[in-house]
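Based on what follows, work out the 3D shape:
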Amino acid sequence: MALIKLPGKSYNTDAVNPFVNNVFDNLFNDSFISDRLVTRVPAVNITESADAFSIEVAAPGLQKSDFKINVDKNIISISVEKQEEKEENGKVYSKKEFSYTSFSRSFTLPDIVDYANIDASYESGVLAVKIGKKEEAIVAKRLIEVK
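This is a model prediction of the structure:
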């Protein structure tokens, strides 16, 4: 059996053809292209307390009216679709930019959810959705006496 050492990171590929490597590195690391290729889905925190579930969605730069929250059977969906058009006219140039923001997140709700007790608020760039539990699902705490 023979062991052969393959070239790793220490192998200098720029010595072979530095132009090709620089072009591809610049192309794939360019923020203009990578920003448009990456799907932006906001971060979500989900917590559970004794009487409710809480979903927090980090979505800065939006308005309360931009959010749509739908509950269908046991699935809650939070979505945003926002389109802006901005035009600037200067002395020598004209620039027009479109901005389109959209995302959708869906979560399966357990059977213990009280569908009539769902509230949402948006403050400081965080959407907070509170989903209450049914009364029979809330466990009462009590002290058990040892006999």
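
switch to C-alpha atoms for all contacts and neighbour counts from now on
Will do.

Could you point out the helix or strand that follows the helix ranked longest in the chain?
Secondary structure of the chain per DSSP state H: the longest helix is helix 18-29. The helix or strand immediately downstream of helix 18-29 is helix 31-37, counting by DSSP states H and E.

quick one: Ile118 from Thr39, how far?
28 Å (CA to CA, to the nearest Å).

now Phe19
Relative to Thr39, Phe19 is positioned 30 Å away (CA to CA).

can you pull the buried residues of the host helix or strand of Arg105?
Secondary structure assigned from DSSP H and E places Arg105 in strand 94-108. Within strand 94-108, no residue counts as buried by 16 or more other CA atoms under 10 Å.

End to end on stretch 130-142, go ahead and measure it.
Start and end residues of stretch 130-142 are separated by 26 Å (CA to CA).

what separates it from the chain centre, distance-wise?
Mean-position distance between stretch 130-142 and its chain equals 29 Å (CA atoms, centre = their mean, to the nearest Å).

Equivalent analysis for stretch 51-59, please.
On CA atoms, centre = their mean, the centre of stretch 51-59 falls 13 Å from that of its chain.

Next, the second sequence, to be compared with the first:
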Amino acid sequence: MTLVKFNPEKRNNGSLMPGFNDVFESIFNDTFFNDRMVARVPAVNISESEDHFHVELAAPGLKKEYFKLNLAHNVLNISVQQRNEQDDNGKNYSKREYSYTSWVRSFTLPESANAEQIEAAYTDGVLKIDIAKREEAKAVRRQIEIK
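Got it, this is the predicted structure:
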């Protein structure tokens, strides 16, 4: 049995068959299809401290061997080529929705970044990249006396 979402607000849209469009909207607006039509790339948090830029990329379930980081022309590329492991141990799937794909995220480094000092670590499903700032770009802080 298939459930079809019906929207009574759209009932009087001049269509000869009022429920006809609801069937297609139900199919194509379903999260199952929408999730697969949208490119999947991991979410990223970018922050800045006094002497570093920090990039945190949420990529759970991966192994650190899948990641490739490279820097070319001041652009940091983070890519994943995940191998689809066929070790199913004799399982006979009736439905399989895990998606194993490749993706690339690219970030242009600011002029203040020191491309020679980039460190990366992958723990607990988060890839953390620390990019040092150049000495001249580090914030100069001092206490100003009020007279």
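
Work out the TM-score between the chains.
Between these two chains, after superposing, the TM-score reads 0.76 (TM-score structural alignment, normalised by the length of the first structure); 137 aligned residues with a CA RMSD of 2.9 Å.

still on that earlier bit, who has more neighbours out of Ile118 and Thr39 of the first structure?
Ile118 (16 against 10; other CA atoms under 10 Å).

how about the more buried one, secondary structure?
Here Ile118 of the first structure is recorded as strand under DSSP: H, G, I helix; E, B strand; the rest coil.

List the residues that contact it.
Neighbour list for Ile118 of the first structure: Val129, Lys130, Ile131, Gly132 [criterion: CA atoms under 8 Å, 6 or more residues apart in numbering].

Could I get the contacting residues of the most centrally placed residue in the first structure?
In the first structure, the residue lying closest to the centroid (CA atoms, centre = their mean) is Pro42, at 1.8 Å. If you count contacts by CA under 8 Å, 6+ apart, Pro42 of the first structure has them with Val57, Ala58, Ala59, Phe103.

Excluding chain neighbours, what is closest to the third one?
Once its chain neighbours are removed from consideration, Ala59 of the first structure has its nearest residue in Gly125; the separation is 5.3 Å (CA to CA, 6 or more residues apart in numbering).

check contacts around Glu56 of the second structure.
Residues in contact with Glu56 of the second structure (CA under 8 Å, 6+ apart) are Val44, Asn45, Ile46, Val126, Leu127, Lys128, Ile129.

Confirm that the fifth one sits in a strand.
Read that as Leu127 of the second structure. Yes. Under three-state DSSP, Leu127 of the second structure sits within a strand.

Asn45 of the second structure against Val55, yeah?
Yes. If you go by CA atoms under 8 Å, Asn45 of the second structure and Val55 touch, sitting 5.8 Å apart.

what about those two, which has more around it?
Val55 (19 against 10).

so what's that one up against?
Val44, Asn45, Ile46, Ser47, Leu127, Lys128, Ile129, Asp130.

May I have the secondary structure class of it?
Assigned by three-state DSSP, the conformation of Val55 of the second structure is strand.

For it, give its distance to Val75 of the second structure.
Separation of Val55 of the second structure from Val75 of the second structure (CA to CA): 13 Å.

Identify the contacts common to those two.
Common neighbours of Val55 of the second structure and Val75 (CA under 8 Å, 6+ apart) do not exist.

got the contact list for the nearest residue to Ala120 of the second structure once chain neighbours are set aside?
Nearest non-adjacent residue to Ala120 of the second structure, counting by CA to CA, 6+ apart: Ile129, 4.3 Å away. Contact analysis of Ile129 of the second structure by CA under 8 Å, 6+ apart lists His54, Val55, Glu56, Ile118, Glu119, Ala120, Ala121.

and which of those residues is nearest Phe24 of the second structure?
Glu56 (38.8 Å; CA to CA).

Please name the nearest non-neighbouring residue to the closest one.
Leaving out its chain neighbours, Glu56 of the second structure is closest to Lys128 (CA to CA, 6+ apart), at 4.6 Å.

on that earlier part again, from the contacts of Glu56 of the second structure, list the buried ones, please.
For the contacts of Glu56 of the second structure, a burial check counting by 16+ other CA under 10 Å picks out Val126, Leu127, Lys128, Ile129.

Next up, the contacts around the third one.
For Lys128 of the second structure, the set of contacting residues under the criterion of CA under 8 Å, 6+ apart consists of His54, Val55, Glu56, Leu57, Ala120, Ala121, Tyr122.
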